[in-house]
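**Student:** Need a 3D model of the following:
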Amino acid sequence: MAGSETHHILPLPEFDRPVKVLIVVAPYYKDIADDMIAGARAELEKVGATHEVIEVPGALEVPTAIRIAYRQSNFDGFVALGCVIRGETTHYDTVCNDSSRAIQLLGLEGACIGNGILTVENRDQAVVRADPAQQNKGGGAAAAALHLIALTRRFAATPKGVGFKPGGEIRLAGTPEGGSNA
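**Tutor:** Got it, this is the predicted structure:
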């Protein structure tokens, strides 16, 4: 039974520079969204991260909003929140698959996103997953974003000294530091 399983949860990363996160939420099911936001905020506050919350109409708009902010703003990471409950049509499959795929593609572009868009069979499942005192999927999404931000900072590119340098010196790749190309 899934309820009796134990899961390993990574400790939250520590940051030496401030972290700024955008929470993008589709509040179609407002009570569920509010619980997820509360869980995400609490997790972000544990590491001193600042955050903003924006709302979009539905789960399909969450990745688009993240893409706009990723390209045009200065957020370190993003938390995607929403809930899709299975209905009587295939619309559920489209929304689940397309929102998840778009978020994954943004992550592969380098955006640090914690995906907390619930995809559930019924409202009862959503309530348990959203509740910060139970499964706290909003908090889990925030933690995922924080881990990706930490990883991005850990592997941040350092200048390799290739190309044009001030003073007119030209260095080519593979040339030893301080060496000449002439």
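
**Student:** only C-alpha atoms for contact and neighbour calcs from this point on.
**Tutor:** OK.

**Student:** Thr152: neighbour count?
**Tutor:** 15 (other C-alpha atoms under 10 Å).

**Student:** quick one: contacts for it?
**Tutor:** Going by C-alpha atoms under 8 Å, 6 or more residues apart in numbering, Thr152 touches Cys112.

**Student:** swap the cut-off to 10 Å and go again
**Tutor:** Asp76, Gly110, Ala111, Cys112, Leu146 (C-alpha atoms under 10 Å, 6 or more residues apart in numbering).

**Student:** Now the second one, please; I'll put the structures next to each other:
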Amino acid sequence: MAGTEIHHQLPLPGFDKPVKLLIVVAPYYKDIADNLVAGARDVLQQAGATFDLVEVPGALEIPAAIGLAHRLSNFDGYVALGCVIRGETTHYDTVCNDSARALTMLGLQGACLGNGILTVENRDQAVVRADPQGQNKGGGAAAAALHLIALSRRWGRATKGVGFVPGGGFQVADDGSTRT
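**Tutor:** Predicted coordinates:
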């Protein structure tokens, strides 16, 4: 059983510059969402990160909100939180698959994010996974985002030496000159 397994957790990364994240939560199951947020807040505070919190109607809107923030704002990373409990229709599969796929696509486009959207069979499973003193999946999602931010800062550079530059020009790879 997965509930009895011991999982290794990486220590939280340290940062020499401030870190700001956006927590996007769908409070459809408010008590579950509140516990996920509490777990994420605890981890972000331990890491010395600041954060903003926004609510969206449901799990399908979480990736859209993160996508908007990634394009229009200055957050270093994102934490996606919510809960989808299996019902009697296939809507569960659509919401789980499409929200996960959209978050994965955002990550592949450079958004440093942790996915804490619970996808469970029943409320009891959700309660266990959302417990800030238990499995703490909200905290796990925050930690994942922090680790990706650390990697981004480790590997990132102000410029990679080629491509478009402000002012309408572009930089050529061979000689570092800028052309218009």
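
**Student:** quick one on the thing from earlier: ChimeraX command for the buried members of the contacts of Thr152 of the first structure?
**Tutor:** To isolate the buried ones among those in ChimeraX, judged by 16 or more other C-alpha atoms under 10 Å, type:
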select :76,111,112,146
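
**Student:** So which of the contacts of Thr152 of the first structure belong to helices?
**Tutor:** Leu146 (DSSP state H).

**Student:** and the two most separated of the contacts of Thr152 of the first structure?
**Tutor:** Gly110 and Leu146 (13.6 Å; C-alpha to C-alpha).

**Student:** any residues in contact with both of those two?
**Tutor:** Gly77, Thr152.

**Student:** ok so, going back, could you dump the contacts of Thr152 of the first structure into JSON lines and include distance to Leu44 of the first structure?
**Tutor:** Below are these laid out as JSON lines (distance: C-alpha to C-alpha, whole Å):
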{"residue": "Asp76", "distance to Leu44 of the first structure": "12"}
{"residue": "Gly110", "distance to Leu44 of the first structure": "20"}
{"residue": "Ala111", "distance to Leu44 of the first structure": "17"}
{"residue": "Cys112", "distance to Leu44 of the first structure": "14"}
{"residue": "Leu146", "distance to Leu44 of the first structure": "8"}
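
**Student:** ok, the contacts of Thr152 of the first structure vs Ala65 of the first structure, which is closest?
**Tutor:** Nearest to Ala65 of the first structure among the contacts of Thr152 of the first structure, with distances taken as C-alpha to C-alpha, is Ala111, at 12.3 Å.

**Student:** mind listing the strands for the first structure?
**Tutor:** Secondary structure of the first structure (DSSP state E): strands located at 20-25, 50-55, 77-85, 113-120, 163-164, 170-171.
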